[in-house]
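below is the sequence, then the predicted model.
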Amino acid sequence: MLSCIPYIVDDERNVGQYSDHVSVWLDAHIGKPENNRDLKALFRKITQPLEILSEGEEDIDEPMMLDVNILKSLQETVYRLELFDNADICLEFIHANRDKQIFFVSSGSMGRLIVPKIFELPQLQSIFIFCGDISKNSVWAMDYCEKISAMVIHQDDLLVHLTKCIAQYLESKGDGYMENDQTLRAKNCFAWSKKLLLRAEKYGHTRLPNDVKKIEEKILSAETGQQSSMDYQ
């Protein structure tokens, strides 16, 4: 397992510790290193909040973004996407990362076997089933619907659902930092959340104006060091 290489100016700027999430994808075909490389590269870039994919994407803590070597190390070690083609190895990884919040993606066939073993684990944040037959997989998935956020057929739908869920989680991390007066951490988490929401809009060909407006208001509140009238729950 890769270890975290934090960006450290002081503890407040240790961006490798701002969030505690990791994405895990289990698929007998996609999980093999030689398969679907472009697809996996796309998912890794879109869901990685430390990536800057366009000129309009900005982060609050700009000095971190100016150090290319530190940024690359962080992108490869934190907030990453892990791929597996073996259910036992995947399960071992999940159990070994009890300190992480896991966004889990699985094929229908492998999900049917592994979801019953993991859905009650506290580190499971969300489960996504990427399959070719939703009606068939819905039969077994009904027992675990509380944790299954989406069942999708198309890769674009999976990308949008996963990206939005991570954005919402980063927003919740920012809310927690605001409650503890850690405004720099809050600003970064909110900025990352906005970045991912805008990517979800772009790749999902949809509009999320209310979500984007809400996170922009939270960024402004963090910049002024004060909570707005909105509810940070």
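Arrived safely, thanks for sending. Residues are numbered from 1 along each chain as shown.

only C-alpha atoms from now on, for both contacts and neighbour counts.
Fine.

check contacts around Lys187.
60, 174, 219, 222-223 (Cα atoms under 8 Å, 6 or more residues apart in numbering).

what strand or helix carries it?
Using DSSP states H and E, Lys187 maps to helix 183-204.

put this beside the first:
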Amino acid sequence: MVLGNGPAVIWLDAHIGAEGNNRDMKKLFNDQVSASLELPPINEVDALICGYVDDWRAVGAPVKATDTVEKAEALIAEFQDKDVKFICSATLGRLIIPKLVKQFPHILSYYIFCGNISLHLDWAMDYIDCLQMFDHEDNLLARLTKDIAIDFRKHGNHYQELNNLERANECFQHAQTLEERSNKRVGPHHVRDVNYRDA
């Protein structure tokens, strides 16, 4: 099984995504989901087996914010080899998510960040299997961080299957770090817990 090249986060929002806007929030999200471990280089054989093109562990999950659908689509194309998490406003989500779900199967998780969730349930319910909605940045960040931790656990499980316990442990350690960060934001029981070993 190809593990991919790690996670990436694309955030489409006309206001938040505009250059110069919401710098503190963008920095917070990048800091929260970025890698915390200084890891040795990946063995070339492991890289070939797992399908790695670059060392994603050194950067964690970069958060790329943009303000237009066209720019978001360009980022999606750029990150087609990554495990993409897609955040967007509800207004733009209504336009782009139906298209993305059909055209980009590598995007498995969509997050809507909006002021009033109930105003957007009419279209969002069609995507309930892959879409989550949030009206507060702390809850969004906690969920995103947990979901990226789940991805790292999955990578760790695959490394265990390859009998590469060192790499598996690195993934599990990073997943634990992300889980702890998520819990610090909103508490350990606020965001649904997942049995990562079964992920």
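Perfect, thanks for sending it. Keep in mind it's a predicted model, so treat the numbers as computed, not measured.

and the TM-score between them?
For this chain pair, the superposition-based TM-score is 0.81 by TM-score structural alignment, normalised by the length of structure 2; 180 aligned residues with a Cα RMSD of 2.6 Å.

what ranges does structure 1 have for its strands?
Listed in chain order, the strands of structure 1 (DSSP state E) span 21-26, 81-84, 101-107, 124-130, 148-152.

the first one aligns to what range in structure 2?
Put plainly, it is strand 21-26 of structure 1. With the alignment judged by TM-score structural alignment, the segment of structure 2 matched to strand 21-26 of structure 1 spans residues 7-12.

for stretch 86-104 of structure 1, same thing?
With TM-score structural alignment applied, stretch 86-104 of structure 1 matches the range 68-86 in structure 2.

ok, now stretch 188-201 of structure 1?
On structure 2, the counterpart of stretch 188-201 of structure 1 by TM-score structural alignment is residues 170-183.

mean distance between that stretch and structure 1 after superposition?
After superposition onto structure 1, stretch 170-183 of structure 2 sits on average 0.5 Å from its aligned residues (mean Cα distance after the TM-score superposition for structure 1).

just checking, Ser182 of structure 2 touches Leu140?
No - Ser182 of structure 2 lies out of contact with Leu140 (Cα atoms under 8 Å); the separation is 10.0 Å.

and those two? Which one has more around it.
Looking at Ser182 of structure 2 and Leu140 with other Cα atoms under 10 Å, you find the greater number of neighbours at Ser182, namely 26 against 20.

contacts for the match of stretch 188-201 of structure 1, please.
Against stretch 170-183 of structure 2 from outside (Cα under 8 Å, 6+ apart): 32-33, 35-37, 39, 141-143, 145-146, 148-153, 155-156, 188-189.

can you give me the buried ones in it?
170-183 (16 or more other Cα atoms under 10 Å).

packing partners of the lengthiest helix in structure 1?
With secondary structure taken from DSSP state H, structure 1 has its longest helix at helix 155-179. The elements that helix 155-179 of structure 1 packs onto, with contact taken as 3 or more Cα pairs under 8 Å, 6 or more residues apart in numbering; DSSP states H and E, are helix 37-47, strand 124-130, helix 183-204.

in structure 2, what stretch matches that helix?
Structural correspondence for helix 155-179 of structure 1: residues 137-161 of structure 2, per TM-score structural alignment.

give me the mean distance between that stretch and structure 1.
So stretch 137-161 of structure 2 averages 0.7 Å relative to structure 1 (mean Cα distance after the TM-score superposition for structure 1).

quick one: the residue positioned nearest the centre of structure 1 and Glu92 of structure 1, what's the gap?
Centroid-nearest residue in structure 1, with Cα atoms, centre = their mean: Ile166, separated by 3.4 Å. Summarising the geometry, the distance separating Ile166 of structure 1 from Glu92 of structure 1, computed by Cα to Cα, to the nearest Å, is 23 Å.

could you do Leu74 of structure 1 as well?
Distance of Leu74 of structure 1 to Glu92 of structure 1, given as Cα to Cα: 23 Å.

picking up where we left off before, now render the strands of structure 1 as TSV, adding mean neighbour count.
Rendered in TSV, the data for those read as follows (neighbours: other Cα atoms under 10 Å):
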stretch	mean neighbour count
strand 21-26	23
strand 81-84	20
strand 101-107	23
strand 124-130	23
strand 148-152	20
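
out of those strands, which comes closest to Asp231 of structure 1?
Proximity to Asp231 of structure 1 (Cα to Cα) singles out strand 124-130 among the strands of structure 1, at 21.7 Å.

wait, doesn't Ile148 of structure 2 sit right on Pro7?
Yes - between Ile148 of structure 2 and Pro7 there is a contact at 7.0 Å, judged by Cα under 8 Å.

pull up the overlap in contacts between the two.
Overlap between the neighbourhoods of Ile148 of structure 2 and Pro7 consists of Ala61, taking contacts as Cα under 8 Å, 6+ apart.

and Arg37 of structure 1, what pairs with it in structure 2?
Checking TM-score structural alignment: Arg37 of structure 1 goes with Arg23.

what's the neighbour count on its match?
When neighbours are counted by other Cα under 10 Å, Arg23 of structure 2 registers 13.

do the same with Glu92 of structure 1
If you count neighbours by other Cα under 10 Å, Glu92 of structure 1 ends up with 10.

picking that back up, the match of strand 21-26 of structure 1 against structure 1, how far on average?
Comparing stretch 7-12 of structure 2 with its match in structure 1 after superposition yields a mean distance of 0.6 Å (mean Cα distance after the TM-score superposition for structure 1).

residues in contact with that stretch?
With Cα under 8 Å, 6+ apart as the contact definition, stretch 7-12 of structure 2 has outside contacts at 17, 56, 60-69, 72, 75-76, 79, 82-89, 92, 148, 151.

equivalent range in structure 1 for the helix or strand hosting Leu48 of structure 2?
Element membership for Leu48 of structure 2, per DSSP H and E: helix 44-50. Against structure 1, there is no aligned range for helix 44-50 of structure 2 (TM-score structural alignment).
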